[in-house]
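A.B. asks: Structure of the sequence below:
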Amino acid sequence: MSDSNPGNRPLVEGPRDPEHDAGASYALEPSYVSALTDRLAASSGETHEVCSPIDGAPLAHVPQSSEEDVVEAFARARRAQERWARTPYAHRQRLLLRLHDLVLDRQDEIMDLIVLESGKARKHAFDEPLHIALTARYYGRTLSDHLSTERKPGVFPALTRIDINHVPKGVVGVISPWNYPFTMALCDGLAAIAAGNAVVSKPDAQTMLSALLAARLLDEAGFPSDLWQVVAGPGPEVGRSLIEKADYICFTGSTATGKLVAQGCAERLIGCSLELGGKNPMLILADADIERAAEGAVRAVYSNGGQLCVSIERMYVADAIYDRFVDRFVSRVQALSLGAGLSWDIDMGPLISQAQVDTTEAHVADAVAKGARVLTGGRARPDLAPYFFEPTILEGVTPEMTCFGNETFGPVVSLYRFHDEADAISRANEGEYGLNASIYSQDGPRARAVARQVKAGTVNINEAFGATFASLAAPMGGMRSSGTGRRQGREGILRYTETQSVATQRLARIAPMFGMSDEAYAKMMTRTLRGLKKLGRA
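C.D. replies: Take a look at the predicted model:
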């Protein structure tokens, strides 16, 4: 591990040889845990035990925040934000680019911690430092383009000057989930601080250490430490406190909780962005490259064990290629390397908790009891890890089955034939969600035409989800019950600002002049408007 780790101690004790990863026990150095948890605003005296999904063993006891800690965190953040808002864009950009390099340099440490806290395969853990580096570089290069004062046409050419300013909102509350603990803890907040805000972050209890490492890297990159506060505690208590005190809320999680967040924000008339659940469809058209589609489908469904808001849970395959596709897809899934540990050789790791296993198991059992067929998988595998469930493919899923319209958030996909493309699009649009979709076709223009008919905030063609998610200029978010607002791109940073219009009027005033009557003024303005129209003015 890097010598720059807190305490200059190894992050992990335990075997790292891939041949011996299975069944290995891992532990964090106490000094490492202490260095991370020192970053918390937490003085209640209570702790929360974090256990690793890899072996069920305790990783850390994380201090919990009191109401007073949350109040103080916001007070410190507000003081820091007032200074930070005056920081030149060029300096903010330098810090973002420094963070880019730090994350890439420390990726092994980051991935180790992510794997230990979440259980995901290392190859999927790599997506997180990758995404944060991309985010930091994007805003580090484009910040001034998004935030600089804009000039707009005034009502009278040359006489009215309009400046549009993008003013930071103040302190942003970020409530992040466990499934991508490093990137979700940091990516939304990066845009917030880039825009001149401070952040108070409440990560999920299971993955606090990854989020605290993200905060430490911000410190090491040179950001003011008080600018990014981290609090810990139960969502109904600490999360509610954030909603009561923040100037804007960014939430990623379930649709049910997102609705409660939206209600709380509405009561205070503050804005929020919500990235919520999905029951995401993939359409494999008759002209698709079958091998490419089968390979992409594996990543679409089983990345992070299906615990990904944008993962695919419904797959609609053209009848002309259905049998050939299913044969290749099943073969690829059966060839996956399953396990738990830090090795790059693992293709899919365990789920985060017994609750996720129970939900997945219940969905599969209900489908089978009502007539669905399991093409592969379908079982919990505690022999591999405490919370392991096999990658599963279902066929014959019908509307009365729980998994038909409800998000499983596990390694399960349902396959459906289609004969008519319009019918496939209609079926893909069924239900309440609209987060992500995927289309496989060798005809790009045709696939893009289909994409416009799909009710989803992101649509990936010949790719699962990575093309939109890794393209930082592309806004990412959901339609319908999958959320509101967008991360990434111009929308992803401007959501954290208030738009301010400043008008400077020269010479003529917007009122009668020189003793002119109101009637004469109205006639003059009418002639002026007609003339401006002829000149093509907006």
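A.B. asks: only C-alpha atoms for contact and neighbour calcs from this point on.
C.D. replies: Will do.
A.B. asks: Helices of the stretch 51-200 of the chain, start to end?
C.D. replies: 67-84, 89-105, 107-118, 122-125, 127-147, 183-194 (DSSP state H, counting those that start in this stretch).
A.B. asks: Please provide the structure for the following sequence as well, for comparison with the first:
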Amino acid sequence: MATDHAVPSTSAHRSVLPASLTSARIERLAARVAAAADAARVTTSAPYTGAPLADLPVSTPGDVEDAFARARIAQKAWAATSLSRRKKIMLRFHDLVLARQDEVLDLMQAESGKTRRDAFLEVTDTAITSRYYARSAARFLEPKRRRGAIPVLTHTTELRHPKGVVAIVSPWNYPLSMAAGDAIPALMAGNAVVQKPDTQTALTALWALDLMHEAGLPAGVWQMVVGRGSSIGGALMDNADYMMFTGSTASGRKIARDAGERLIGASLELGGKNAMIVLDDADIEKAADGAVAACFPSTGQLCVSVERLYVDEAVHDRFVAAFVARTKHLKLGASYDYGSDVGCLTNPSQLETVTAHVDDAVAKGATVLAGGRARPDLGPLFYEPTVLAGVTPDMTLCEHETFGPVVSVYPFRDVDEAIARANATPYGLNGSVWSRNGARGRAVAARLHAGTVNVNEAYAAAWGSIDAPMGGMGDSGLGRRHGADGILKYTEPQTVAHQRVQGFTPPARVSPETWAALLSTALKALKAAGVR
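C.D. replies: Modelled structure (predicted):
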């Protein structure tokens, strides 16, 4: 593979753990895991260096059951806690996250290998989510009058009750956003939560739990267990009143089957093979910047990041030149400051997948325009941001999610072709469209089979619009986070209808025939009056 695709880098020696990550602090966070005192232990590694990072207790299925038992007791009192009190706790959590962000930035970088700028986005996302649901929950959850069956005579109210105890399985790639972000609305709705964060990034999730307790959350309302899904996943499913899962499509299918068998709800954010379309009237320089932001955040380990770029042939060459130049100038590094543009992959299996996908494509004729190689000189899990051309359907990465810093570029002739090719995937999570004409961009966006689509942005516009739902179509999942959907899914709706004066059966001394005629006349009158 050509060596002139090398990417600038920062020095590897800066990857020593920051002073904030003392052994005492790590041990204190690890002690929050719901596990027996004599539990088996598991050691995680720092992706930047491969050195040991944390020694964590491993929860057993029995530990999970005990956590649920505690949660059920705590949930009753928590559900009886006023929304105003819950709001104060969440707003206090918001302030603590911002005030203590350096702590969690260090943790996220140490556990995931992402850059500080990518980690900071999780801090902002968590703060926004806390504020939004703290100040919006009452609007979503308060009793609502609904139109009754018989005007005036039927008083109908919709109530919202918490599900009970929610199980959350959160991933390693966004350890703060996915851990706290999904727990916040569940807690605001009056539920307790038993969560299994990915073991690799459990410290970050435990930090959020620690801060939430400092903000005033009662003990037992939010608990964390650590272990493999194959070991404790069954206990989570068997005890949950609702399942929130973020992860692979294969695991999501199993969870959906199990949830269906138990007749409980589930929300699943799964994989993606997201496309970005650059139209012929796009601002090329801005689109090239946008493509970098779309393809390489968190080293491409982001469900909503872009892995396919479709560019109108009229601007293809100019766009590719601008995009490749920017990609080649990205700085790789293992630094606990804002000096690096791209960090490393989080675990060896991701490096194996990325390497295998790129090597397979190159062997079958793809051209490497930038990157295309691992960088062990920087650390064990570094891989250069990579741009490929000439990718064909027989190459593994053409249709399969890579989940790494790799993107393929394809020219197209007209908009219909671009839309068809972007939609030619079983996934449907996110998309991006670039055009100087906003109306045209939105029209193309509306034709894409994806739960969120951004115009002249990569993914942050839709993700950050927290008042709107976010989630996937097709193999990208079920359910939504954010907005009303993001909290109402954690509730059971109940209709209370109070019938007054006269019901639906004929009153005394009125025959069924006469009653039917009267009701028919009333229905016609209601229609004529425009009543819904």
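A.B. asks: Just give the TM-score of the two.
C.D. replies: Once superposed, the chains reach a TM-score of 0.96 (TM-score structural alignment, normalised by the length of the second structure), with 521 aligned residues with a CA RMSD of 1.2 Å.
A.B. asks: So for Gly253 of the first structure, which of the helices of the stretch 51-200 of the first structure sits nearest?
C.D. replies: helix 183-194 (10.2 Å; CA to CA).
A.B. asks: start and end residues in the second structure for that closest one, please.
C.D. replies: The alignment of helix 183-194 of the first structure onto the second structure (TM-score structural alignment) spans residues 177-188.
A.B. asks: quick one: that stretch to chain centroid distance?
C.D. replies: Counting by CA atoms, centre = their mean, to the nearest Å, stretch 177-188 of the second structure is centred 11 Å from the centre of its parent chain.
A.B. asks: what about the aligned residue in the second structure for Asp323 of the first structure, distance to Cys295 of the second structure?
C.D. replies: By TM-score structural alignment, Asp323 of the first structure lines up with Asp317 in the second structure. With the distance defined as CA to CA, to the nearest Å, Asp317 of the second structure ends up 19 Å from Cys295 of the second structure.
A.B. asks: neighbour-wise, which of these two wins?
C.D. replies: Taking neighbours as other CA atoms under 10 Å, Asp317 of the second structure and Cys295 compare with Cys295 leading, 32 against 13.
A.B. asks: who touches that one in this structure?
C.D. replies: Ser305, Val306, Glu307, Pro405, Val406, Val407 (CA atoms under 8 Å, 6 or more residues apart in numbering).
A.B. asks: Any of those buried? List them.
C.D. replies: Ser305, Val306, Glu307, Pro405, Val406, Val407 (16 or more other CA atoms under 10 Å).
A.B. asks: Which of those residues fall within helices?
C.D. replies: Within those, no residue falls in helices by DSSP state H.
A.B. asks: Mind jotting down where the helices sit in the stretch 251-400 of the first structure?
C.D. replies: Using DSSP H, counting those that start in this stretch, helices in the stretch 251-400 of the first structure cover 255-268, 290-302, 322-334, 354-369.
A.B. asks: just to revisit the earlier point, can I get the contacts of Cys295 of the second structure in TSV with distance to Gly479 of the second structure?
C.D. replies: As requested, the contacts of Cys295 of the second structure are arranged in TSV below (distance: CA to CA, whole Å):
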residue	distance to Gly479 of the second structure
Ser305	19
Val306	21
Glu307	23
Pro405	27
Val406	28
Val407	28
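A.B. asks: Return the member of those nearest to Thr22 of the second structure.
C.D. replies: Pro405 (31.2 Å).
A.B. asks: For the counterpart of the closest one in the first structure, which non-adjacent residue is closest in space?
C.D. replies: Under the alignment (TM-score structural alignment), Pro405 of the second structure maps onto Pro411 of the first structure. Of all residues not flanking Pro411 of the first structure in the chain, Gly306 sits nearest, at 4.5 Å (CA to CA, 6 or more residues apart in numbering).
A.B. asks: OK, contacts around the counterpart of the one you found in the second structure?
C.D. replies: Using TM-score structural alignment, the equivalent of Gly306 of the first structure in the second structure is Gly300. Contacts of Gly300 of the second structure were listed using CA under 8 Å, 6+ apart, and they are Phe403, Gly404, Pro405, Val406.
A.B. asks: now, which of these sits nearest Asp416 of the second structure?
C.D. replies: Using CA to CA, the contacts of Gly300 of the second structure come closest to Asp416 of the second structure at Val406, 25.3 Å.
A.B. asks: Wait, the closest one touches Glu307, no?
C.D. replies: Yes: judged on CA atoms under 8 Å, Val406 of the second structure makes contact with Glu307 at a distance of 6.4 Å.
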